[in-house]
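> I would like the atomic coordinates for the input below:
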Amino acid sequence: MRQETLEIQNQSAKQPLVIWVIFFATIISFMGLGLVDPILPAIAKQLNATPSQVSLLFSSYNLITGVAMLITGVVSSRVGVKWTLLTGILLIIVFSALAGSSNAISQIVGFRGGWGLGNSLFIATALSAIVGLSIGGTAKAIILYEAAIGLGISVGPLLGGELGSISWRGPFYGVSVLMVIAFFALLIKMPQVPKPKVKSSILDPIKALKYPGLLRLGLTAFLYNIGFFTLMAYSPFVMNLDEHGLGYVFLGWGLCLAITSVFVAPKIQARFGTVKSMCAMLILFALTLLSMGIWTDHAIVVIIAVIVAGLFLGTNNTLITTAVMQVAPVERATASAAYSFVRFIGGAIGPWLANKLAETYSPHVPFVTGAIFVLFAMLVVAFGRKHLAHVDTASH
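This next block holds a predicted model:
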């Protein structure tokens, strides 16, 4: 492990400064996702909201993020990468602060939608910028991006738990302050990146979905994200932990996600290939959700399963993101926008569906349903392997 770490550090040292500025901003951006998790039960209690109402914090965020992916290329091809990133960060600063100042669940849900708009402008552009500006090829760039996501997601819950124990408003204000730091870091350190010669159209991501491989990966992520956000948005309500406890559980989950996305995914992909590796990770994640569905009443089982799930999610995230960058003969930003548009719709459905199923039927049903969706995701990959066969060759 130490030798692998040194190798990554040696390769990383060659990266231009702008990569590390975007890397830092990406960490802070994705801290916003995990920051909210430890305070979901507290928001429900203090604002007299049901779990399904609170889950709309994820649904509005993901829905607007997904739909807005269609305009990210339009914006970045006209104002440039730097100002698209800065605009996205500015929107996150404003809407996270407004969410923290809200007094009703409907207001927070609405402001989280604005937050999602900023997030879409940032994350799609950040991915294409890191891939386009980094040294060492697409695969290494994706690993850097996924490492930033993993660090952000893992540190976010810890900070969210600490700030949330003071007030549920704390994490929202925390995101706003951290993104102010990211804004000025990018403003000062990031140079202007040349605009593409051809301006993107809002229809480009939709047209890109005509490529079977990209469509398969989008559908896979759509189904898999329903399971992913079942874990994110529903499990906090059955673990019977306070803000600190939830923060530590999701810290463990995020650390597993970060470590496997950087160190494990490339090795598994090299040895077994993308399709087999993705299928294996999706099956393991489905089994993890199923175990949570069977032993929902045993908090310790759910806690362990959430942390273990990070191992499979981190690996799969890197595998699927790398494949998206290789699978279609379109601009990377367009491929990323098309894929993200489809997957975030799944991320919008999952949180609300999980909590509604729990309220309507029983606490066990959401996890079992999530497992079924993830298994369908595996089947989409398995039966579409002929459209993904060239990914492993292209990534080398």
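> from now on I want contacts and neighbour counts done on CA atoms only, so please keep to that.
Fine.
> how about the nearest residue to residue 37, chain neighbours excluded?
residue 157 (6.5 Å; Cα to Cα, 6 or more residues apart in numbering).
> same check, this time on residue 118
That would be residue 88: by Cα to Cα, 6+ apart, it lies 3.8 Å from residue 118.
> quick one, what contacts residue 137?
131, 395 (Cα atoms under 8 Å, 6 or more residues apart in numbering).
> and residue 368, by the same measure?
Counting by Cα under 8 Å, 6+ apart, residue 368 touches 289-290, 292-294.
> any idea how far it is from residue 280?
Using Cα to Cα, to the nearest Å, we find residue 368 at a distance of 18 Å from residue 280.
> next one: residue 58
27 Å.
> still on that earlier bit, hang on, the residue nearest to residue 37 packs against residue 248?
Yes - counting by Cα atoms under 8 Å, residue 157 does reach residue 248; the two are 7.1 Å apart.
> how about this one, so we can line them up?
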Amino acid sequence: MSLAMWRQPRTVWSVAFACVISFMGIGLVDPILKPIADELGAGPSQVSLLFTSYMAVMGVAMLGTGWVSSRVGAKRTLLVGLALIIVGASLAGSQDTVGGIVAFRALWGLGNALFIATALATIVGAAVGSVGQAIVLYEAALGVGIATGPLVGGWLGGISWRWPFFGVAILMAIALLATAVTLPATRPAATPTALSAPLRALGHRGLLTVGITALLYNFGFFTLLAFTPFPLDLGAFSIGLIFFGWGLLLAITSVFVAPLLQRRFGTLPGIVGALLGFAVILAVMGVGAHSKPVLVVGVVAAGAFLGVNNTLITETVMKVAPVERGVASAAYSFVRFAGGAVAPWLAGQLGERSVQLPFWVGAGAVLLAVAVLLTARSYLRAIDAEPGHGAEPITSRIEAEALTVGDA
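This next block holds a predicted model:
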């Protein structure tokens, strides 16, 4: 991997740092799912609503992220998103009922929608190099955040299940301050994005198919993330350590392995191979669901396949449709998160009947994702037919200046 791709403008590193903190918020909550259930007298399906409300609101809100950011500028949108996450996380940690936590996780999801879609578009738009290299930078931030989040969450969760929520709020406050100080002011778009733009973008078959693929993949992902802590039945720090291993492997493969596989085999074989590998792991975890060693090894090993899939599928979203990248990201995220919001709740419901069933259903959904993706193979092959897998320069000099020049 070229060292040149790591020489990026301050804008890119500012947003990437905020992304690290944002994605830490995902892993921070995971080790405390069972402690919340035990202390508040809730079952897996009730606690899983922490993910469902978060994803449902985030997915629907994605439709409006481009409309907002194009009118107030990327920096203001990022700051509003971060502020909403701080409020949502703080209030969630102060609740005494699962319903209260679920409600404020929804507010957290609204903030995350404004932040994530805008952050990805900002990094891709401001980075020096190619789309693929910008995606690797974004996935590197994601991987570092996801890897370190469970460790911090496990440590704080050992004090109280409330502290990971407060930890998120503190970390997001640091990210907000860093973004406010280091990110140059950004102008509103010359042509504001229409509210209907993401829905119109889904008329492109390639983008819609990739979104449905990710929706189905979420059934496997949230079985792993939201349900596995229950059959593991370990302390918060132990769960955090296991998911740290998962996140670390995800970070390594997303940054270093995914680009190598893409160059060697192509985008479509890379995604299909990663999804098939993940489906096999879920099936093995289903067979050995009563064995903690099997579950631990399965969780950590899944990180290798998820890292490859995340990088390649995110890069595909940025290239597959002839629309603005912010619009493409919002459209894809809407389908992925709003449609997949039922996944964590379903995993909890199935797990209350049989500890093996969520893993089998997750494996089946991931296999169905492969079948769906193959219906759009011509679009992915067209990407690979371009020089460098469609790795065109991301911005011209004028576009880069427009992203970094202040309002005044």
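> need the TM-score from the superposition.
The TM-score (TM-score structural alignment, normalised by the length of structure 1) is 0.97; 388 aligned residues with a Cα RMSD of 0.9 Å.
> sorry, back to before: aligned counterpart of the residue nearest to residue 118 of structure 1 in structure 2, please.
When structure 2 is aligned by TM-score structural alignment, residue 88 of structure 1 is paired with residue 81.
> quick one: the helix or strand harbouring that match to structure 1 mean distance?
Using DSSP states H and E, residue 81 of structure 2 sits within helix 74-93. With mean Cα distance after the TM-score superposition for structure 1, helix 74-93 of structure 2 departs from structure 1 by a mean of 0.3 Å once superposed.
> which secondary structure elements does the helix or strand hosting residue 8 of structure 1 contact?
For residue 8 of structure 1, the element it lies in under DSSP H and E is helix 2-13. Here helix 2-13 of structure 1 touches no other helix or strand, going by 3 or more Cα pairs under 8 Å, 6 or more residues apart in numbering; DSSP states H and E.
> what is the subsequent helix or strand relative to that helix?
helix 17-36.
> quick one: that next one aligns where in structure 2?
With TM-score structural alignment as the criterion, helix 17-36 of structure 1 aligns to 10-29.
> show me which residues of that stretch are buried.
11-29 (16 or more other Cα atoms under 10 Å).
> how much does it stray from structure 1?
Per aligned residue, stretch 10-29 of structure 2 averages 0.6 Å (mean Cα distance after the TM-score superposition for structure 1).
> which outside residues touch that stretch?
With contacts defined as Cα under 8 Å, 6+ apart, stretch 10-29 of structure 2 is touched by 112, 116, 119, 122-123, 126-127, 137-138, 141-154, 164-165, 168, 171-172, 175-176, 178-179, 182-184, 240, 243, 404.
> now, those that are in helices?
112, 116, 119, 122-123, 126, 137-138, 141-154, 164-165, 168, 171-172, 175-176, 178-179, 182, 240, 243, 404 (DSSP state H).
> coming back round to it: and in structure 2, which of the contacts of residue 368 of structure 1 remain?
Mapped onto structure 2 and checked by both residues aligned by TM-score structural alignment, their matches' Cα atoms under 8 Å, the contacts of residue 368 of structure 1 keep the contacts 289-290, 293.
> run the chain-centre distance for stretch 134-144 of structure 2.
Centre-to-centre, stretch 134-144 of structure 2 and its host chain are 11 Å apart (Cα atoms, centre = their mean, to the nearest Å).
> so where is that stretch in structure 1?
The aligned range for stretch 134-144 of structure 2 in structure 1 is 141-151, by TM-score structural alignment.
> again, but for stretch 246-262 of structure 2
Using TM-score structural alignment, stretch 246-262 of structure 2 pairs with 253-269 in structure 1.
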